[in-house]
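[1] Please work out how this folds:
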Amino acid sequence: MRTLRNHFDLLLFLVSLILLGAGAVGWSFGVHRWESLCWVAATVLGMVVSVAWVVGSLRERKLGVDLIAVLALVGALAVDEPFAGAMITVMLASGRLLEARAASRAQRDLSVLVERAPRTARRVDPDGILEVPVDEVRRGDHLLVGPGEVVPVDGHLTATAVLDESSLTGESRPIDRIAGDTVRSGSVNAGSPIHLVATSEAASSTYAQIVRLVEQARAGSAPFVRTADRIAIFFVPFTLALAGAVWLLTGSAVRVVAVLVVATPCPLLLAAPIAVMSGLSRSARVGVVIKGGDALERLAKGRVLILDKTGTVTKGEPEVIEVVTGDSAWNSEELLRWAAGLDQVSPHVMAASIVKAAHRRGVALQMPESVTEEPGYGIEGRVDGHLIRLGKAAWILTDGTPDWMGGARRRAALNSWLTVFVSVDGLPGGVILLEDPIRPDARRMIESLRSAGITRTVLLTGDRSDIAQSVGTLVGVDFVQADCDPAGKVRQVEAEATNGSTIMVGDGVNDAPALAAAGIGVALAAGGATASSETADVVITGNRIDSLAEAILIAQRSRTIALQSVVVGMGLSLVAMVVAAMGYLPPAAGALAQEGIDVLAIVVALRALTPGHRHTVTLPPTDAALTERLFAEHAAVLPVVEQIRVVADSIDTDSASLARARDLLQRIESELLPHEHAEEHDLYPRMDELMSGPHATAALSRTHAEIDVQAARLHRLLGEISGDVAGAADVTELRGLLYGLYAIMRLHNAQEEEGLFSLLRRNGRIAPTGVAKTAP
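    Model prediction:
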């Protein structure tokens, strides 16, 4: 339907322009019958389509400005001014065409959701396993779901299972379920084949509800309302009143027609769409695709920002943060090399993270041999002559879990981290800790959005409350709602609508209903096309969330310029109407004057193509290269920071503990401090110039001074300990000093990544992120 309308608008414009031109050719050669025939035909054509537009507006109970065009066209024929009528038809056709192009938006469709929805299920019958259409599944049926398959209907498990519920909750971690637990349709079997008993039919299952939520939210979306229609409420009655007054006072039909001709609101139909189109073009340049003028207008009005946690505030994929070795015989570098070597052949999402961590540390990997994998439990194989096992603790360890492994597990549970246990030749080797880290630029992104007009920020997540609250505090949102499923997200979006026009940002299938329910839906599509990008009104094509602030500013500026162009055009039209009413502007001249007004309004509208205010700091090439080099050094010394904690945890009075502490001091003085000094002397002065003035990095400089002081104290304390044995008091002092230095370094690094090194991402520079912070 939309394609047919676009073709019709283009055809109307071409035909009206040809008729106008053909009449002009007849006029120039003195062929007045041909001239009149062409211009009258153009006028009649304009009358027909204008009447159709008016009828359509009346059916929607709206009084459109097209009514003025109908009266002007009829009047032009009545007073024998066909040229004016032909000009009006061309103006209307061109305005309609531009408006259709500007307001055209990508159709929301459910293709991704529909394609992913299971169409068959494997039912376990007395005669065996039978594959049936999913619509034939009934409550109480016993079903079999193979590895990697989507659960077709809701049910409860008859045995343990490992499920990927990211399409429902947005959380990337696999979930362990025990017999009797409820499993929802749309989950993916991430382990061995599972058996379940259906508790719903396909039409009432969780996944089907997601599809319906999207459809309902789409149905409730307000249609695009043209600027012209809003102004018409006042402009149409005023024009008719003025034309009526001219008729009563002068009795001149020519003056009445002249008033109607110059009142034809082409600035409304031309200038505003051009400003909108310019805004769409500008936003695309910053990596944000806005699907049409309606979406741009709603984005400009957005005041409440609602963020899904995973993939928007966090990176959306786990990263290795530490390799805990405890009292095992192998160091973390060896364990990471062996684990990554084995994981090269595993499709698991955490395997990819471990391999990536090893590559970023420059670790050379060997291909494993004799690899076997137990879905949902782990993987084993031979690497570098050792039998390596990775996976759950109960699977890799047969003689119980050592205390140090239990401590690592408790730390992981406290911080909502993922754990991968490692055994070497049947002995406990280590624990690899992974997390979905907060984006370094998340807090700055929130601040940029506030300065762009956002008055309230809300964080939604399927994670538990304590973890969600800590993330919300770190990024600086106003409100956090945890334990959200798709329906809960929709309810929260609807509730936030009372606080202002809502903007929902998400990146997963589970976010699609909330995106459709919000005033404006924004999808992050860096990870690939999903149902969220299909449903959303705005799609961020890159991985820079802060570009949304730029897009909001562009939308606001485009909307302002569109209104300015309308005001300028309509203001001049009002002046021309008064002049025409006084008899100084005949219809033909009025049509030409209206064209001049149109050109001026378009020039005003084209200002939307020029750059406006930007939030981002642009790094000159030399400064970008310096920042990139120091960020690479920053990533390289992160293992030294993690080693501080490892040494603090294991410090004791024995000679081995003191040796580790002295080795750590040597690395701090030879690797860590030179890097911090280079930042202080080379990077910070340039950042002060580029950012907010001479004190922009003052707090970071103060932290550098504190790091120097703590390192000097550590040097003094170790120097004062004579021999290879430390006293209990020395150990207490040393442990406190190390923990304090570790806390300072973690905070300092987070501030640098958030404030300085995030400039690399906003300037499109490629920089290493998520470096594996393992302690040797």
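[2] Only C-alpha atoms from now on, for both contacts and neighbour counts.
    Noted.
[3] what sits against the residue positioned nearest the centre of the chain?
    For the chain, the residue whose C-alpha lies nearest the mean C-alpha position (Cα atoms, centre = their mean) is Leu524; its distance is 3.0 Å. Taking Cα atoms under 8 Å, 6 or more residues apart in numbering as the definition of contact, the neighbours of Leu524 are 311-312, 505-507, 532-533, 539-543, 545.
[4] One more, so I can put them side by side:
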Amino acid sequence: MEYTGTGRVKTALLLFALTGLLAGIAFYFAGNSSLATIAWFVGVLPVLLALLLDILHSLWRGEVGLDIVAALSMTAALLFDETLAAAVVAVMYSGGTFLESFAEGRARREMHALLSRVPRAATRHKNGSLEDVPLDAIKPGDLLLIRQGDVVPVDGFVVSQAAFLDTSALTGESLPTRLSQGATAMSGSTNAGAPFDLSATHLAQDSTYAGIVRLVEEAQRSKAPMARLADRWSLGFLALTVTIAFAAWWFTGDPIRAVAVLVVATPCPLILAVPVALVAGLSRAAHFGVLIKGAAPLEAMARIRTLILDKTGTLTDGRPQIVSIDTYGGRDEDDILRLAASLDQASKHPVAQAIVAAAKQRDLVLPVPSQVTEIAGEGVTGRVEGHMVIVGGDTFVAQRVGRISGGPLALMQGSVLVAVALDGVMAGHLVMADPLRKGAGAMLAGLRREGIARILLATGDRAEVAERVTKGLGLDGLHAGLTPDQKVSLVLAERNNGPVMMVGDGVNDAPALAAADVGVAMGARGAAASAEAADVVLLVDRIDRLGPGIEIARRSRRIAVESVVAGIGLSVAGMIAAAFGYLTPVEGALLQEVIDVAVILNALRALRITPRDPMALRAA
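    Got it, this is the predicted structure:
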């Protein structure tokens, strides 16, 4: 069921039906039954017309839903002058569709955040000066200036001696990359170093970032729609309702009995109980930092069988951290870290900022450096407390002070070695890496307990890095070096094993998030593109919230099904009573209201769902 129009139209129809019902009741008790009948009729008519349009659209697509029962009950009640019963049904039905619309919200929002990240203008060299030009005006061969912090607007090659780019949003590589002169720079990456010149090789519309945007849009359009839980019960209930109503009329010759059967059969337990339980589940999940963008994603989340995880920023923290410190000449680790961090306070380099953060975590006092000189992407020199300090890549520092006897320890794959020299002598090495998030193994084990059969890793990072980071996690598959379109292909291929959930945080993950049955974005620090493309956003930077989110989704859906089964059972009993003449249409409508209240109260139990994970409960 689409229920024609926007949320505003649904709200207007509910208000119209409710106003008609209340006005008719007021006229009736004022002794003017004619005006009461007119008010009830007028309140029903817009709801019925909108409903008939939806039915025609559904039938055109070959779909049969519960809307037909509601339309039959309202139409029959109006034809046989049971306008009060028709008004009650109209209010119940429009109320249910309004709740469903509220539950779904804007489950598939436009990609405005992704598009807004694309630069609208660029700085171009022209005749010895600089000019700002629209993105569409850039042509291959144009020379562009990329300032520090700028997003590279188009694909091109580096003209300057070097460039230092953060490509994590595109490739998943957590550590910035140094590009030498002539190297290719991808649009969508961020300049993390000094300004550099770029020679454009593509039009903006043909560049890497624009291609990712198109991938996201195509994936969203091709995504298989999820059938509503209520519609999966519709055909059997419709056949049973029509059979009982026809039999009551056929054997008694009284059409009012058929009307009463149809009124009692109005599928409000399905229309109301499902969205109420799911809305309650959405609210409960948000309490634990899991934002689910509507009832359909929550339903899909409850049936997930395969989980595909990105590495950087998802399984790992996405920020380089110090994993060990090697010192020489008997120096203290904290002293080496303090000197390096003091000098790095003058640098915006991500690795430098990570060193400063590590020193502050150890409560080290960092003096202000002086005479600082930085070579972008290479290292920093300066004075700290009267000492000449050099911090940077091992080669950069070794060229200035020589190597220590024995050299640095062998590096783990995917690690970065930061050398520290003091007064012309190599003093130590800081080994940095992007480690696995704490509790990742326990989180994956918990997801398997929740029914996830397959857990895969899909990353744009190198295979050796991914293998080292995920060693011992017991993954069912590891796919490294993937481009955005290859991630989409993996998601589509895994659908053969059941509904697929994809978790990621970068721009390169956005197409796969859009293509998956459920896309989950790390919203706290992830790219806006992934948050827009996803169905679920983890509002806190904690992957361990995924387990409670899935548990809440499954228990909410279970409560919805329980409410539906109980409500339909009571409705069938009421239909049989109406067929035997024990209920009039108005009494049937009131009985249906009692059933509605009962199933809604049961559905609201979803508000009290408490995840079994005690860590999630304590952190909520």
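[5] what's the TM-score here?
    The TM-score (TM-score structural alignment, normalised by the length of the second structure) is 0.93; 618 aligned residues with a Cα RMSD of 2.5 Å.
[6] Please tell me which one of the contacts of Leu524 of the first structure counts the most neighbours.
    By neighbour count, taken as other Cα atoms under 10 Å, the most surrounded of the contacts of Leu524 of the first structure turns out to be Val505 (33 neighbours).
[7] Next, the contact list for it, please.
    Contacts here follow Cα under 8 Å, 6+ apart; on that basis Val505 of the first structure touches Leu305, Ile306, Leu307, Asp308, Thr312, Leu515, Gly521, Val522, Ala523, Leu524.
[8] Show me what it aligns to in the second structure.
    Under the alignment (TM-score structural alignment), Val505 of the first structure pairs with Val503 in the second structure.
[9] ok, average deviation of the helix or strand where Thr11 of the second structure lies from the first structure?
    Taking DSSP states H and E as the criterion, Thr11 of the second structure maps to helix 7-29. After superposition onto the first structure, helix 7-29 of the second structure sits on average 2.4 Å from its aligned residues (mean Cα distance after the TM-score superposition for the first structure).
[10] residues making contact with that helix?
    Residues external to helix 7-29 of the second structure that are found in contact with it (Cα under 8 Å, 6+ apart): 3, 33, 35-44, 46-47, 84, 87-88, 90-91, 94-95, 97-98, 101-102.
[11] in that helix, what's buried?
    Along helix 7-29 of the second structure, the positions that meet the burial threshold by neighbour count (16 or more other Cα atoms under 10 Å) are 7, 10-28.
[12] can you tell me what part of the first structure the longest strand seen in the second structure aligns to?
    Ranked by residue count, the top strand of the second structure under DSSP state E comes out as strand 425-433. Equivalent residues of strand 425-433 of the second structure are located at 427-435 in the first structure, counting by TM-score structural alignment.
[13] once aligned to the second structure, how far is that stretch on average?
    In the superposition against the second structure, stretch 427-435 of the first structure averages 1.7 Å from its aligned positions (mean Cα distance after the TM-score superposition for the first structure).
[14] once aligned to the second structure, how far is the lengthiest helix in the first structure on average?
    In terms of residue count, the longest helix belonging to the first structure (DSSP state H) is helix 547-581. In this overlay with the second structure, the average offset of helix 547-581 of the first structure from its partner residues is 1.3 Å by mean Cα distance after the TM-score superposition for the first structure.
[15] I'd like the distance from that helix to the chain centre, please.
    30 Å (Cα atoms, centre = their mean, to the nearest Å).
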